[in-house]
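> Sequence and predicted structure below; questions after.
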Amino acid sequence: MTGVPASAAGGSSGARRAAAGPAGRSRPGGNPGGEAPLTPVSGGTADSAAGGVADGIPGSTPHGVSRAVPSDDGGDGDGHPARGKKIAAAAVNQASVWNIANLLTMLRLVLVPAFVALMLADGGHDPAWRSFAWAAFAVAMITDLFDGHLARTYDLVTDFGKIADPIADKAIMGAALICLSVLEDLPWWVTGVILGRELGITLMRFLVIRYGVIPASRGGKLKTLTQGVAVGMYVLALTGWLATLRFWVMAAAVVLTVVTGLDYVKQAIVLRRQGIAERKAALEEMEA
């Protein structure tokens, strides 16, 4: 047998007695025929002397040679994670910033100054320029509907998207409302109510995030849609019954803005109370 000393291959009587148990049977872990155990070949992890386990995998390879078995988390078999996979994952995460969802968010950010320029062009009351401004606003609102859906559906959520998406939403809506109020097409109090609610709820979400996340409600989504339609109608130079219609659409948007804002405040208060109660219970349990 290759790699086995001659004396062991021949099998001394002492070796045979050590390997054999009562009634001449081999003991667990012994080699048949009284052969001495083979030394594991260098390059693999040695089996455990107690159970013959190599790297946590029961059993051993033929002739006692241990193999490095890759772990489930991409390790190298010795319990160390594969560096190459970590580097590759980091590269993928960095490259994922330039996905379609983030590109739509960036487009919406670029459209904000373009919208303002079109809205205020030629004194801000030219129907043609207002139509171009409406087109920019409409594209921005449509991309707002798709970028979040794409990010969640195709696992394209990134830190950049989490920060830039709400900023782009507030920027385009705020720019439109302020421009309309500057041009005296929309009362300032309407702009103040809508922007105050949006900024206040955003700040409140950050304040209670330690206790949990306030999910978007159906009323909030309906509010966003109604605001977009109302502001879009005000951006256009409408006359007649359409001008009357946009007034009522904006009134509905203001009502939904206030009602959903109060609902979010209620949810935040309940969430905070629950969080405080859970922390207090946890502390009492630890002290007990």
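Right, received. Where do you want to start? Numbering: from 1, shown residues only.

> For the rest of this, base every contact and every neighbour count on C-alpha atoms.
Noted.

> In contact with residue 194, which residues are there?
Counting by CA atoms under 8 Å, 6 or more residues apart in numbering, residue 194 touches 254, 257.

> where does it land in three-state SS?
Using DSSP: H, G, I helix; E, B strand; the rest coil, the structure places residue 194 in helix.

> What distance do you get for it to residue 217?
Separation of residue 194 from residue 217 (CA to CA, to the nearest Å): 17 Å.

> Go through whichever strand or helix holds residue 104 and flag the buried ones.
For residue 104, the element it lies in under DSSP states H and E is helix 100-120. By neighbour count with 16 or more other CA atoms under 10 Å, helix 100-120 contains the buried residues 101-102, 104-106, 108-109, 111-112, 115-116, 118-120.

> can I get the residues you listed in a markdown table with distance to residue 165?
Below are these laid out as a markdown table (distance: CA to CA, whole Å):
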| residue | distance to residue 165 |
| --- | --- |
| 101 | 9 |
| 102 | 8 |
| 104 | 9 |
| 105 | 6 |
| 106 | 9 |
| 108 | 9 |
| 109 | 9 |
| 111 | 13 |
| 112 | 13 |
| 115 | 17 |
| 116 | 19 |
| 118 | 23 |
| 119 | 23 |
| 120 | 25 |
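
> put this beside the first:
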Amino acid sequence: MTRDERRLVSPWNIANVLTVIRLALVPFFVTCLFLPGPGWRLAALGVFAVASITDHLDGELARRYGLITDFGKIADPLADKALTGAALVSLSILGELSWWVTIVIIVRELGVTVLRFWVIRDGVIPASYGGKVKTVLQIAAIVLYLLPFAPDPLRWVVMGAAVLVTLGTGVDYVWRAVRLRQVAKRARGE
């Protein structure tokens, strides 16, 4: 699809609507997580699972039906960060996840977001394959922490893998942002 064809795609398409729904589910997830009782914990898990599924679904629909927009390229990762960030902070507040894990992941996520906006005039950095793996690992780790019966060693191993991939892909985004800026400067004759 050419850049001109992308301009014709409305930002209010099903893929972007799913992204906005994911953002809207974040406060419901957090509310359920903090309400007392195992039923609310399972409700939080359900809301988190639905929101996580929309992440896969919106991307699949956007690619399959040519609904990729600049809004989606920016809003989709922000929605992911809002959902996982809210989950990590909430789990840390509840004393179930070490704060250092939450801080490392959130600092990386904020750093990548700042990078995306830093280079936005030069182009959009789309999600990489490593970024998708990072998201899957973070979601899997959070699900394990939300499940009341998941064994701690399994939680720690999956969260550890999520932290390592999160840091590795952060370095990759820095590299891609620097390259994008260099290419754009050369194209502008700077």
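That came in fine, so what should we check first? What you see is a predicted model; the values in this text were computed from it and never measured.

> The longest helix along the first structure: how far from the chain's middle?
Longest helix in the first structure by number of residues (criterion: DSSP state H): helix 241-287. Distance of helix 241-287 of the first structure from the chain centroid (CA atoms, centre = their mean, to the nearest Å) equals 23 Å.

> now stretch 176-183 of the first structure
When C-alpha coordinates are averaged (CA atoms, centre = their mean), stretch 176-183 of the first structure and its chain have centres 35 Å apart.

> Relative to the second structure, which residues correspond to it?
Residues 87-94 of the second structure are where stretch 176-183 of the first structure aligns, taking TM-score structural alignment as the criterion.

> what residue of the first structure matches up with residue 131 of the second structure?
Residue pairing (TM-score structural alignment): residue 131 of the second structure is matched to residue 220 of the first structure.

> so what does the strand or helix carrying that match touch, helix or strand wise?
Counting by DSSP H and E, the element that carries residue 220 of the first structure is helix 218-235. With contacts taken as 3 or more CA pairs under 8 Å, 6 or more residues apart in numbering; DSSP states H and E, helix 218-235 of the first structure sits against helix 127-153, helix 159-182, helix 241-287.

> One more pass at 7 Å, please.
For helix 218-235 of the first structure, the packing partners by 3 or more CA pairs under 7 Å, 6 or more residues apart in numbering; DSSP states H and E come out as helix 127-153, helix 241-287.

> mean deviation (superposed) between stretch 17-32 of the second structure and the first structure, please.
In the superposition with the first structure, the average deviation recorded for stretch 17-32 of the second structure is 1.7 Å (mean CA distance after the TM-score superposition for the first structure).

> which residues are contacting that stretch?
For stretch 17-32 of the second structure, contacts defined as CA atoms under 7 Å, 6 or more residues apart in numbering pick out 40-41, 43-44, 47-48, 51, 54-55, 58, 75-76, 79, 82-83, 86, 90.

> Excluding chain neighbours, give the residue nearest to the match of residue 131 of the second structure in space.
residue 260 (5.9 Å; CA to CA, 6 or more residues apart in numbering).

> That neighbour - how many residues pack around it?
If you count neighbours by other CA atoms under 10 Å, residue 260 of the first structure ends up with 21.

> Aligned against the second structure, show me the partner of it.
That one, residue 260 of the first structure, aligns with residue 169 by TM-score structural alignment.

> That match touches residue 133, doesn't it?
No: look at residue 169 of the second structure against residue 133 with CA atoms under 7 Å: they stay out of range, at 9.3 Å.

> Show me what residue 147 of the first structure lines up with in the second structure.
Under the alignment (TM-score structural alignment), residue 147 of the first structure maps onto residue 58 of the second structure.

> Can you pull up the most central residue in the second structure?
Closest residue to the average C-alpha location of the second structure: residue 80 at 2.6 Å, with CA atoms, centre = their mean.

> quick one on the thing from earlier: could you look over the helices and strands packed on helix 218-235 of the first structure and pick the most buried one?
helix 127-153 (a mean of 18; mean count of other CA atoms under 10 Å).

> Using the aligned residues only, give the average distance of that helix to the second structure.
In the superposition against the second structure, helix 127-153 of the first structure averages 1.2 Å from its aligned positions (mean CA distance after the TM-score superposition for the first structure).

> same deal with stretch 266-278 of the first structure?
Averaged out, stretch 266-278 of the first structure is 2.7 Å away (mean CA distance after the TM-score superposition for the first structure).

> Report the aligned residue range of the second structure for the helix holding residue 104 of the first structure.
Counting by TM-score structural alignment, helix 100-120 of the first structure falls onto residues 14-34 of the second structure.

> excluding its backbone neighbours, what's nearest the match of residue 147 of the first structure?
residue 15 (4.2 Å).

> I figured the one you found hits residue 56, correct?
No: the pair residue 15 of the second structure / residue 56 is not scored as a contact, 10.0 Å apart, by CA under 7 Å.

> hang on, the earlier thing: what angle separates the longest helix of the first structure from helix 218-235?
150 degrees (axes from the mean of the first three to the mean of the last three CA atoms, to 10 degrees).
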